[in-house]
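K.L.:
starting from these lines, generate the structure:
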Amino acid sequence: MAMLATSSASSKDTVERLRKELRQWERPTSEVPQHDAISTGIAVLDDVLPDSGIGAGEIVEWQTERGGAWLLTMLQLRAVLTARSAGMAVVIDDAKTFSPVAAMLLGVDLDRLIIVRSKSANQAVWVMEQCLRCSGVVAVCGRLGAISETSARRLKLAARTGGGVGLFFRDESRNRQRTGSWSDIRWRVEPVAVSSNLNDFQNAVAGRRLRVELVSCRTGRAGKTVEIDICDETGLVREAPRVAPATGQESFPLSNRRRQTRSFQRTG
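P.N.:
The predicted model follows:
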């Protein structure tokens, strides 16, 4: 079950409690793998990245104005936990909107999850930095607003020190302030309306289509955009068809799990 840390006590007491909980997972920094690529959890997105994934100690940012970033962040978190068999993940929930049940349904291992509910956005950034510095943490996930260049650099340094990855999503509809590109990898996510004459989903509620753009990455190879279909019933993902199905082509009923398995790739 996910562990929950609140901010009812002082910040010092909270940090000390987290350190005790994470101590059993700590390992020497020299043992942290620095070069093995970690999948995004979605094969078509791995193909876009130069190293077919993300590296240990890197910061990944998901931006959106109309939704979808949280879901992809959770799929990435699941992939990190799968790739790193030892260590805990920390979710910073300053808005108090994180649902452990929803994360579990997407395949996130709650036994390796610590949820921290901070009092403010500023405190959330401070907690992110402290957790990223801990070698027992494989991933830190949370919502980011506008932060200073100094705070951004401190987050990057903390991730390099601890060897875990920072997975942050930013809701641009709530924060219009322009921010610089400081993340190692930055994605932009937009929902895409599926025309009713396309046979991809018979039930619009059970599936969604997202357009994902690689805005920037450490090697400068950016600008590529892909569209993916996500089945909310099963958590399976596929690259969206580039053309409409031909007349008479077999439909894709979401209730038929065998057909889903052929049409979708698992995200893990």
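
K.L.:
only C-alpha atoms for contact and neighbour calcs from this point on.
P.N.:
OK.

K.L.:
show me where the chain has helices.
P.N.:
For the chain, the helices defined by DSSP state H cover 11-22, 43-48, 69-83, 100-105, 121-132, 149-162, 257-263.

K.L.:
what's in contact with the longest one?
P.N.:
Just to be clear, that refers to helix 69-83. Here helix 69-83 makes contact (Cα atoms under 8 Å, 6 or more residues apart in numbering) with 38-42, 62-63, 88-89, 103, 106-109, 138-139, 141, 167-170, 189, 267-268.

K.L.:
next, the second sequence, to be compared with the first:
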Amino acid sequence: MNPASLHPLLWRGKQVTHRIHTLSTGHASLDEALPGGGWPTGAVTELVNAAPGCGELSLLLPALARLSRKNRWIAMIDPPWIPCPAALHDRGLALEKLLLINTSNRNESLWACEQIVRGISGGAMLTWPGSLSFSELRRLQLAAKHTRQSIFMFSDQTAAKASSPATLRLQLAANDGDLQISVLKCRGRRPVSGIRIRRSQLLQPMPQSIPDAVKSGPLPAASAELPEISPQGSRNDQLSL
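P.N.:
A predicted model of the protein is given here:
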């Protein structure tokens, strides 16, 4: 049988069936375990952790810093803490490209997610929604595909066994101060566990001149001005499903 005739999402060992656009995570051991060698762009990555503060933001900072230095917007929606600007700057993040958004309820959070996905091309959105239904998450997944935006959604431990349309799902846990990672779901490769990233690596300062780590060509151009996220509906409206 011709492998090209198989369904593009069918897992075939180490052979990835379709081209995957990725952004290096900045961590060699994690890149090696992920299809395409990094975070999928134009997709949702779900990060499942027992409690905030295990190193989840530090895990993402190398990739976020690279995007911000390429004039891409980084949006954080409803983080459980206030990010430290000095620490973000030390890790290479261009603070002028950071959008911090706090909402007052679940409907506003969903509304903000949709507007950011529509208004930013090629950047990244981090969101802490508490919980999303399968259909709500699928809506974000489809929207991200059209804008080539990377969406990182943080979920609690109860979501680990639930079905999810996210392209990539990782489970994070603290282990003697280091970060332990298990791949729960990925496209094009068998899930793995036991990936360990040392705390010293997570906290390592980034150089101010950061090379391009996008493996599939340049991202779409982004405006130097604040992105346009004018609503197409009321803030009280949920994602149109």
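
K.L.:
and R118 of the second structure? What does it align with in the first structure?
P.N.:
Using TM-score structural alignment as the criterion, R118 of the second structure maps onto R133 of the first structure.

K.L.:
next, count neighbours for its match.
P.N.:
Look at R133 of the first structure: counted by other Cα atoms under 10 Å, it has 21 neighbours.

K.L.:
please look at it and A159 and confirm they touch.
P.N.:
Yes - under the criterion of Cα atoms under 8 Å, R133 of the first structure makes contact with A159 at 6.1 Å.

K.L.:
and the residue minimising distance to the centre of the first structure, how far from T14 of the first structure?
P.N.:
Closest to where the C-alpha atoms of the first structure average out (Cα atoms, centre = their mean) is T73, at 1.8 Å. Look at T73 of the first structure and T14 of the first structure: by Cα to Cα, to the nearest Å, they are 25 Å apart.

K.L.:
please identify the residue in the first structure that aligns with P85 of the second structure.
P.N.:
Checking TM-score structural alignment: P85 of the second structure goes with P100.

K.L.:
how many neighbours does that match have?
P.N.:
P100 of the first structure: 17 neighbours (other Cα under 10 Å).

K.L.:
cool, and the one 4 residues further on?
P.N.:
Each residue near M104 of the first structure was counted by other Cα under 10 Å, and the total is 15.

K.L.:
mind checking how far the nearest residue to it once chain neighbours are set aside is from C141 of the first structure?
P.N.:
Once flanking residues are discounted, M104 of the first structure sits nearest to L110: 6.6 Å by Cα to Cα, 6 or more residues apart in numbering. As judged by Cα to Cα, L110 of the first structure and C141 of the first structure stand 14 Å apart.

K.L.:
neighbour count: these two, which is higher?
P.N.:
The residue with more neighbours, out of L110 of the first structure and C141, is C141; 25 against 17, by other Cα under 10 Å.

K.L.:
in contact with that one, which residues are there?
P.N.:
C141 of the first structure sits next to 73, 77, 89-92, 166-168 when contact means Cα under 8 Å, 6+ apart.

K.L.:
Q141 of the second structure too?
P.N.:
Applying Cα under 8 Å, 6+ apart, the residues contacting Q141 of the second structure are 42-44, 165-167.

K.L.:
farthest pair in those?
P.N.:
G42 and P165 (13.4 Å; Cα to Cα).

K.L.:
the two: which has the busier surroundings?
P.N.:
The residue with more neighbours, out of G42 of the second structure and P165, is G42; 26 against 21, by other Cα under 10 Å.

K.L.:
helices or strands up against the lengthiest strand in the first structure?
P.N.:
With secondary structure taken from DSSP state E, the first structure has its longest strand at strand 207-217. Contact here means 3 or more Cα pairs under 8 Å, 6 or more residues apart in numbering; DSSP states H and E; on that basis strand 207-217 of the first structure packs against strand 185-192, strand 225-231.

K.L.:
what angle sits between that strand and strand 185-192?
P.N.:
150 degrees (axes from the mean of the first three to the mean of the last three Cα atoms, to 10 degrees).
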